[in-house]
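Q: Quick one, fold the following:
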Amino acid sequence: MKITNVAGAATTLVAALVLTACGGGDPAGSATPASSAPAPAGATAPGAPVSAEHNQADIAFAQRMIPHHQQAVEMSKLATDRAGSDDVRRLATEIEQAQSPEMAQMRGFLAAWGAPESGGMHGMDHGGMDHGDMAGMMTPEQMRQLEQAGGAEFDRMFLEMMIAHHEGAVQMAQTELAGGVNPEARALAQEIVDAQETEITEMRGLLG
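A: The predicted model follows:
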């Protein structure tokens, strides 16, 4: 009887160990599907579909805002080794990081609509042509002066020029909001208004 009890206990122990091993594998097995579930990243991914609905105001907004943003990016890059203030350098970096993706987004709009980027406008190479017909754009001479400045002088010129540049962008974005019909273009225009009005306030504060 004693041997039988020991054998029975051993059998029970083995069964318990088997059940424990099986039970220990279940959580890991159930966790695998959860951990491998795809993240919902497509909603805001670059290159998302663009609504076909658009009008001439939408096209003009993208065609004009691309070179406008490009000049702002060029101005911001100058701050890397010319700005005297860390605040100006930081702001310039933020402007560049915000507006470069927006340019890509607007190029996507135009491609989806089958519209050219230039819109038949000349002198958009930023290499010496005058953009005076576009709100807030700096002239080639103003850009040369900014390139030659440094330290506190650069900071002052950059802030004054970028305030005017942002005011022009806000004006162009408000024109899109008033006349455009494409939902993505209108959403971008509102983002530009909100972001650049905030930056205008910050830049005025830095000017004192």
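Q: CA atoms for contacts and neighbours, from now on please.
A: OK.
Q: Now do the helix ranked longest in the chain: distance to the chain's middle.
A: Ordering each helix of the chain by length in residues (DSSP state H) puts helix 2-35 first. With CA atoms, centre = their mean, to the nearest Å as the basis, helix 2-35 stands 54 Å off its chain's centre.
Q: Also stretch 176-193?
A: Distance, centroid of stretch 176-193 to centroid of chain: 16 Å (CA atoms, centre = their mean).
Q: One more: stretch 161-178?
A: 18 Å.
Q: And this one, please, so the two structures can be compared:
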Amino acid sequence: MAEMAEGDVKSFMVPMDKLMATMPMTSTGKPDADFLLMMIPHHQSAVEMAKVELEIGNDEKTKEMAQSMIDAQEAEIEDMRAMLKDMGIDTTSE
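A: From the prediction side, this is the model:
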């Protein structure tokens, strides 16, 4: 998708493409684990998009929002990894 985008949109689409490539395609057999495993790359994509905003954005309020998103999403990713560990799901290969 990024290759079809133009201008700054292309910079934001690269993390989205990466997200799609890392999304799990097989089930663990545990719906809660599957949800978390799919949410981690979703959140990571948001972090990467927010980092692009910090690099190329001009509006300070938007950049502040991007930093808040990074902080919140990274904390949630760690929480999800801990939950998966408690379920016996290894996430070290991510």
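Q: where does the TM-score land?
A: The TM-score (TM-score structural alignment, normalised by the length of structure 2) is 0.63; 76 aligned residues with a CA RMSD of 3.2 Å.
Q: thinking again about what came up before, only the buried residues of the longest helix of structure 1, if you could.
A: For helix 2-35 of structure 1, burial by neighbour count (16 or more other CA atoms under 10 Å) applies to no residue.
Q: where do the helices sit along structure 2?
A: Under the criterion DSSP H, structure 2 contains helices at 7-22, 31-56, 60-86.
Q: Give the equivalent position in structure 2 for Met157 of structure 1.
A: Using TM-score structural alignment, the equivalent of Met157 of structure 1 in structure 2 is Asp34.
Q: give me the number of residues near that match?
A: Using other CA atoms under 10 Å, Asp34 of structure 2 has 17 other residues around it.
Q: Contacts only, for it.
A: Going by CA atoms under 8 Å, 6 or more residues apart in numbering, Asp34 of structure 2 touches Ser27, Thr28.
Q: Find the residue closest to Lys18 of structure 2 in space, skipping its chain neighbours.
A: Leaving aside its chain neighbours, Lys18 of structure 2 sits nearest to Ser45 (7.5 Å; criterion: CA to CA, 6 or more residues apart in numbering).
Q: pretty sure the one you found contacts Met16?
A: Yes. If you go by CA atoms under 8 Å, Ser45 of structure 2 and Met16 touch, sitting 5.9 Å apart.
Q: what is in contact with the two at once?
A: In contact with both Ser45 of structure 2 and Met16: no residue, using CA under 8 Å, 6+ apart.
Q: quick one: Gln97 of structure 1 from Ala28 of structure 1, how far?
A: Using CA to CA, to the nearest Å, one obtains 42 Å as the distance from Gln97 of structure 1 to Ala28 of structure 1.
Q: Please apply the same query to Leu206 of structure 1.
A: Distance from Leu206 of structure 1 to Ala28 of structure 1, by CA to CA: 56 Å.
Q: repeat for Met65 of structure 1
A: Taking CA to CA as the measure, Met65 of structure 1 falls 52 Å from Ala28 of structure 1.
Q: same deal with Leu207 of structure 1?
A: For Leu207 of structure 1 relative to Ala28 of structure 1 (CA to CA), the value is 59 Å.
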